[in-house]
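In: Need coordinates for the below:
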Amino acid sequence: MKKISVLVIDDSALIRKLLTEIINHQPDMEVIGAAPDPLVAREMIRTLNPDVLTLDVEMPRMDGLDFLEKLMRLRPMPVVMVSTLTERGSEVTFRALELGAVDFVAKPKIDISHGLEAYGDEIARKIRAASVARVRHLEPNNTNATSSKTLQIPQRHAVSTEKLIVIGASTGGTEAIKDVLINLPSDCPGILIAQHMPPGFTRSFAERLNRLCKIRVKESEGGERVLPGHAYIAPGHSHLLLKKNGANYVTELSQADPVNRHRPSVDVLFQSVAEHAGKNAVGVILTGMGKDGAAGMLAMQRAGIYNLAQDEATCVVFGMPREAIAVGAVDEVVPLQEMAGCILDQAFGSVRRAAVRI
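Out: Here you go, the predicted model:
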């Protein structure tokens, strides 16, 4: 089997060496080149034709974002960003995902002595996902931002605190979640979200969405009452669960072991919604690598919840929706651009004539 060929781009020789050792340790991938800046990388891409790039953000001669924007317009290919765990680092990372980067990892610590195996596994998983990702061409004067038109809840329906929307995603999910939430009205049902993301980035992700959306978006702190017009994102260090407190839904955080190698896990969130929400919820699974969420979505369906999956054509990676479909947990497969409308239709009992039913 042909190994996944990787080009590492980073201005630090020590980081290039560490990433090269981590990647070459994997049986199914190899580093075919390492470049200290984008100008050198540009020539190496032409001659080596790598399957995946890892790209640092702050580099000499050309900024990583400038390079990424040019690359995605002229020669689109899978890119995994290697980002510093800082406020600027997280903002730049989400901008990179807008421009078309498949995913990101936090920059490794040069003196890392423990946790190296887990860090290596994370990088390897993201490179594997990138190697099969759907990469889109970035049009001139276009940052791949989806135009939004805020939808309205049918007037005959009053928003109930019992209604819930629950969303799970992984690779490609930051942009997909944005494209869904930005179209929802300020009085939509409460939303719980599990997105695979490392600690330190989820707060910036939530703050960014809060600036863009009509609804209020926050990183969950646990113990919040789930309110209409609010979205609660699982923090990168904890599982997010739904609980019932009297007549109210509330959030709960858990430091329990990872599930499907993830914390937060989509399955953990979905299982809790199946247990406590029943027919009052709408389940949504978006783009992502792996099978996290499939078992939980099946439990939701058996509890009477209507489940939606993003279609293959609009997914960056179709893995998670495919697995949920395979176990029979999905009621409709929906293009991303129609997802917000379909969510509202199902939350309020409407029937979509154009739906693709399973």
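In: When you work out contacts or count neighbours from here on, use the C-alpha atoms and nothing else.
Out: OK.
In: Run through the helices of the stretch 201-350 of the chain in chain order.
Out: With DSSP state H, counting those that start in this stretch as the criterion, the stretch 201-350 of the chain has helices at 202-212, 266-276, 294-302, 319-326, 336-347.
In: Please work out the angle formed by the directions of the helix or strand harbouring I167 and helix 294-302.
Out: In this structure, I167 sits in strand 164-169 according to DSSP states H and E. Strand 164-169 and helix 294-302 are oriented at 160 degrees to each other (axes from the mean of the first three to the mean of the last three Cα atoms, to 10 degrees).
In: shouldn't A324 be in contact with V333?
Out: No: judged on Cα atoms under 8 Å, A324 makes no contact with V333 at a distance of 10.6 Å.
In: what residues do those two have in common as contacts?
Out: Common neighbours of A324 and V333, counting by Cα atoms under 8 Å, 6 or more residues apart in numbering, are A309.
In: Reformat the helices of the stretch 201-350 of the chain as a markdown table; add mean neighbour count and distance to I23.
Out: As requested, those are exported to a markdown table (neighbours: other Cα atoms under 10 Å; distance: least, Cα to Cα, whole Å):
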| stretch | mean neighbour count | distance to I23 |
| --- | --- | --- |
| helix 202-212 | 18 | 26 |
| helix 266-276 | 24 | 27 |
| helix 294-302 | 23 | 29 |
| helix 319-326 | 22 | 22 |
| helix 336-347 | 20 | 33 |
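In: Let's see this one next, to set against the first:
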Amino acid sequence: MTPVRVLVVDDSATMRSLIIESLRQDPGVEVVGQAGDPLEARDTIKLLNPDVITLDVEMPKMNGLDFLEKIMRLRPTPVIMVSNQTSLGTSTAIRALEIGAVDCVAKPSPQDRHTFDELAAKVKAAAHAHVHRYSRGIEPMKDFKATGPVANAFKSNGKLIAIGSSTGGVEALIKIISQFPADCPPTVITQHMPRLFTKSLAARMDRICAPQVSEAAEGAPLVPGHVYIAPAGDTHLEVGRSGKSLKCHLRLGDAVNGHRPSVDVLFASVAKYVGPDAIGVILTGMGRDGAASLLAMREAGARTLGQDEATCVVYGMPKVAFEIGAVQKQVSLDKMGREILDATKMSLEGVS
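Out: Predicted coordinates for the structure are as follows:
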């Protein structure tokens, strides 16, 4: 098999060396070049035509976001963002994933020196990703949450929505949740991300979506109008019960399917405690995390949906789920938000 050809772009020579050293451990990856800034990278891309680019978020001469936009507009190529583990770095990486970056990794820190351990696998997955040409969207108005277009169109009926996603999931999640009304059913999400990045994802979604979006907290009640994102790190997000009420439970534990938090862990808890009153959704991502427990959700009476191949960045998790019979219906990303809301059987009057 021909190795995946990678261009490494970072203004730090030390960081470029660390990235290259990590990638060269995998015979399925070939580092064909490196660049210290976007202007140098532009010429190198034209010369080498790499399969995948790793791109630093913060660089001189042109920042990573501006350069990523140019790549995705003029020469769409799979890009993996490399970010500092800071509030600014992680929030910028989230915006990069919205623009069309396939995935992101964190730069090593004294607390976490193994952040590049999965880089080669991410690069190989990115090489097969479906990337699209970027067109600048319109940023939602600041008062969107207060004036949501369907603020009064829905009434809670006790349903719970559970979503699992990985590679390409940030863009998909934002597209879906931005279609939800302010009083949407309680929604729990496990998205595979590096540690600390889920906090920035929740903050970004909270700013631009009508529901309240936050990282899940231990014991937080699952109530309408709220979206809860599993925090990346040492715990799995589960749904639990306290009497008749549902709540978030963050459980310490080993990685499942190579992930912590794991979609399978979340879906298994939903199958157990929510059963037919749930809608399970599996979105773009590599691997098979979530497939087995989505099947358990379906067998427990839940409605189950999977993103279709044509709109997935990586058709891995939804493919496995579909092949084992866990997915009742495959849906394109453009239609997924509406399909989820339809499955809650709430009134759709007034929705455009």
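In: one step back: would you turn the helices of the stretch 201-350 of structure 1 into JSON lines with distance to I22 of structure 1?
Out: What follows is those, written out as JSON lines (distance: least, Cα to Cα, whole Å):
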{"stretch": "helix 202-212", "distance to I22 of structure 1": "25"}
{"stretch": "helix 266-276", "distance to I22 of structure 1": "27"}
{"stretch": "helix 294-302", "distance to I22 of structure 1": "30"}
{"stretch": "helix 319-326", "distance to I22 of structure 1": "24"}
{"stretch": "helix 336-347", "distance to I22 of structure 1": "35"}
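In: Return the residues in contact with P335 of structure 1.
Out: By Cα under 8 Å, 6+ apart, P335 of structure 1 lies in contact with Q310, D311, A313, T314.
In: Need the counterpart of G306 of structure 2 in structure 1.
Out: Structural alignment (TM-score structural alignment) places G306 of structure 2 against A309 in structure 1.
In: now for the helices of the stretch 201-350 of structure 1, which one comes closest to A158 of structure 1?
Out: Distance to A158 of structure 1, taken as Cα to Cα, is lowest for helix 336-347 among the helices of the stretch 201-350 of structure 1, at 11.2 Å.
In: what range in structure 2 does that closest one sit on?
Out: Under TM-score structural alignment, the counterpart of helix 336-347 of structure 1 in structure 2 spans residues 333-344.
In: What is the neighbour count of L48 of structure 2?
Out: L48 of structure 2 is flanked by 13 other residues according to other Cα atoms under 10 Å.
In: There's contact between it and V32 in this structure, I believe.
Out: Yes: judged on Cα under 8 Å, L48 of structure 2 makes contact with V32 at a distance of 7.4 Å.
In: Touching both of these two, which residues are there?
Out: Joint contacts of L48 of structure 2 and V32 (Cα under 8 Å, 6+ apart) do not exist.
In: now the helices: where do they sit in the stretch 51-200 of structure 2?
Out: Counting by DSSP H, counting those that start in this stretch, the helices of the stretch 51-200 of structure 2 are 64-74, 87-99, 119-126, 169-177, 197-208.
In: all strands of the stretch 101-250 of structure 2, in order?
Out: Using DSSP state E, counting those that start in this stretch, the strands assigned to the stretch 101-250 of structure 2 run over residues 103-106, 160-165, 187-191, 212-215, 226-229, 235-242, 245-252.
In: what sits up against the first one?
Out: So that's strand 103-106 of structure 2. Outside strand 103-106 of structure 2, the residues touching it (Cα under 8 Å, 6+ apart) are 79-85, 93, 97, 115-116, 119, 122, 126, 167-168, 193-194.
In: average gap between that strand and structure 1?
Out: By mean Cα distance after the TM-score superposition for structure 1, the fitted strand 103-106 of structure 2 averages 0.5 Å away from its aligned residues in structure 1.
In: Output the residue interval of structure 1 matched by that strand.
Out: Against structure 1, strand 103-106 of structure 2 falls on residues 103-106 (TM-score structural alignment).
In: Next: the last one.
Out: Taken onto structure 1 by TM-score structural alignment, strand 245-252 of structure 2 occupies residues 248-255 there.
In: Enumerate the positions of that stretch that are buried.
Out: Within stretch 248-255 of structure 1, the residues that count as buried by 16 or more other Cα atoms under 10 Å are Y249, V250, T251, E252, L253.
In: what's the neighbour count on P27 of structure 1?
Out: Using other Cα under 10 Å, P27 of structure 1 has 9 neighbouring residues.
In: same question, I32 of structure 1
Out: I32 of structure 1 has 17 neighbours, counted by other Cα under 10 Å.
In: give me every residue that touches it.
Out: I32 of structure 1 neighbours (Cα under 8 Å, 6+ apart): S5, V6, L7, L48, P50.
In: Kindly report the same for V356 of structure 1.
Out: Residues near V356 of structure 1 by Cα under 8 Å, 6+ apart: E332, V333, V334.
In: Just the closest of those residues to D187 of structure 1, please.
Out: Nearest to D187 of structure 1 among the contacts of V356 of structure 1 is V334, at 22.7 Å by Cα to Cα.
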